[in-house]
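Novice: here are the coordinates; sequence isn't available:
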């Protein structure tokens, strides 16, 4: 199969099943999840796994890429939203929901050096900068907020709730609301440090 040729319907379905099954296995068992268990969960043979993903690292990279591309596509779509402030909040909510549904942050480093992931993540970061610029230009967020600030805050709602034993599943929404209120211009005070660059 050449990279440019689209997958047949059954192959595309198997690939989607494998990615979903692998994400579930990794979420439950961490990096110790086995290819055999992933295949069993997906209802396919191990050979099917290796036809799509020659190594376990390839499978991990595909999961990371899929998650980044889903968020990137949403962000691109929201660039045309009529209310830039609401669009930014919707994007941050989707990012937190994705992580809450399945915290696979430990997989991120596994694909950090792969060109496809680097390119996709770079595009998504640029989209976030564009969403922030629009929100700032429309007065929805304070003048001194940058895209980098928002990128660094994206994981915060879920990170905070990780310290709460038996946290309700939607507790992250409380902290996202606190963070977003901190981005608003009302009552803003000068920040003590300049924004970082990534």
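Specialist: Arrived safely, thanks for sending. On a predicted model such as this, the values are computed, not experimentally measured, just so you know. Numbering: from 1, shown residues only.
Novice: From now on I want contacts and neighbour counts done on CA atoms only, so please keep to that.
Specialist: Noted.
Novice: how many other residues sit next to residue 36?
Specialist: 14 (other CA atoms under 10 Å).
Novice: How about the contacts made by the closest residue to it other than its chain neighbours?
Specialist: Distances taken as CA to CA, 6 or more residues apart in numbering place residue 46 nearest to residue 36, at 6.0 Å, with adjacent residues excluded. Contact partners of residue 46, counting by CA atoms under 8 Å, 6 or more residues apart in numbering, are 35, 36, 39.
Novice: Those in helices, which ones?
Specialist: Residues of these located in helices (DSSP state H): 35, 36, 39.
Novice: Name the nearest of those relative to residue 121.
Specialist: residue 35 (26.2 Å; CA to CA).
Novice: contacting residues around the closest one?
Specialist: With CA under 8 Å, 6+ apart, residue 35 has these contacts: 46, 49, 56.
Novice: rerun that using 10 Å as the cut-off
Specialist: 18, 22, 25, 41, 45, 46, 47, 49, 50, 55, 56, 59 (CA atoms under 10 Å, 6 or more residues apart in numbering).
Novice: ok, and here's another one to check against it:
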């Protein structure tokens, strides 16, 4: 269930602040949200509670994009690549990277993580089954690719977004089944390799 409108405004403000500085204070978030610090603490008992709410919102947005792609059966490749583009344009990998090492996962976040993994795997199975995605690409491959592209930042938001789309287009060409002239060298990342810096015994982070 999405947060109420008032909390949505706070979470959007927190996203912006945390993308600039993952160690930002509650006061910085309150200022961005145009509210007093006391008002922010009435909604979130401490910074960890706020970070968990931001992380949960990040997961829900990701899952919504994946489910929308799953419902688009007319053009599987357009649906799959559109999903990747939406995830990048929305800044989800950048925020995931910002939260790494800052937020401790509770059961609610672990449940959302499992749902994100399940939904992504469904999307990948559909893309492989339709014959558009090379068969040796895994979910962990996609996670790493999104995080790598999401790191692109040249100090200008518009230019950075354009560059992310440019490199996503290049990557997507390599993901197509008809580009798979040979198998990829080496195995995909292990789950444990993606979890360095996270706490709370999660299974993965999308």
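Specialist: Received the coordinates, thanks. Every value quoted in this text rests on a predicted model; they were computed, and no experiment measured them.
Novice: rewinding a little: output the contacts of residue 35 of structure 1 in TSV; the columns should cover secondary structure.
Specialist: TSV is the format used below for those (DSSP: H, G, I helix; E, B strand; the rest coil):
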residue	secondary structure
18	helix
22	helix
25	helix
41	helix
45	coil
46	helix
47	helix
49	helix
50	helix
55	coil
56	helix
59	helix
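Novice: and those residues, which are buried?
Specialist: 18, 22, 25, 41, 49, 56, 59 (16 or more other CA atoms under 10 Å).
Novice: residue in structure 2 matching the fourth one?
Specialist: Just to be clear, that refers to residue 41 of structure 1. In structure 2, the residue matched to residue 41 of structure 1 (TM-score structural alignment) is residue 32.
Novice: Would you confirm that its match contacts residue 25?
Specialist: No. Contact criterion CA atoms under 10 Å: residue 32 of structure 2 and residue 25 do not qualify, at 11.0 Å.
Novice: anything in contact with each of these two?
Specialist: 14, 17.
Novice: Switch the contacts of residue 46 of structure 1 over to TSV, and while doing so, append distance to residue 87 of structure 1 to every line.
Specialist: TSV is the format used below for the contacts of residue 46 of structure 1 (distance: CA to CA, whole Å):
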residue	distance to residue 87 of structure 1
35	39
36	41
39	38
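Novice: So which of those is the closest to residue 10 of structure 1?
Specialist: For the contacts of residue 46 of structure 1, the nearest to residue 10 of structure 1 is residue 39 (15.5 Å; CA to CA).
Novice: Please pull up the equivalent of residue 125 of structure 1 in structure 2.
Specialist: By TM-score structural alignment, residue 125 of structure 1 lines up with residue 117 in structure 2.
Novice: tally of neighbours for that match?
Specialist: Residues lying near residue 117 of structure 2 (other CA under 10 Å) number 19.
Novice: what's the answer for residue 195 of structure 1, then?
Specialist: The burial count for residue 195 of structure 1: 13, using other CA under 10 Å.
Novice: And for residue 18 of structure 2?
Specialist: Residues near residue 18 of structure 2, counting by other CA under 10 Å, number 21.
Novice: can I assume it is in contact with residue 29?
Specialist: Yes. Between residue 18 of structure 2 and residue 29 there is a contact under CA under 10 Å: 8.3 Å.
Novice: Give me the common contacts of those two.
Specialist: Residues touching both residue 18 of structure 2 and residue 29 (CA under 10 Å, 6+ apart) are residue 12.
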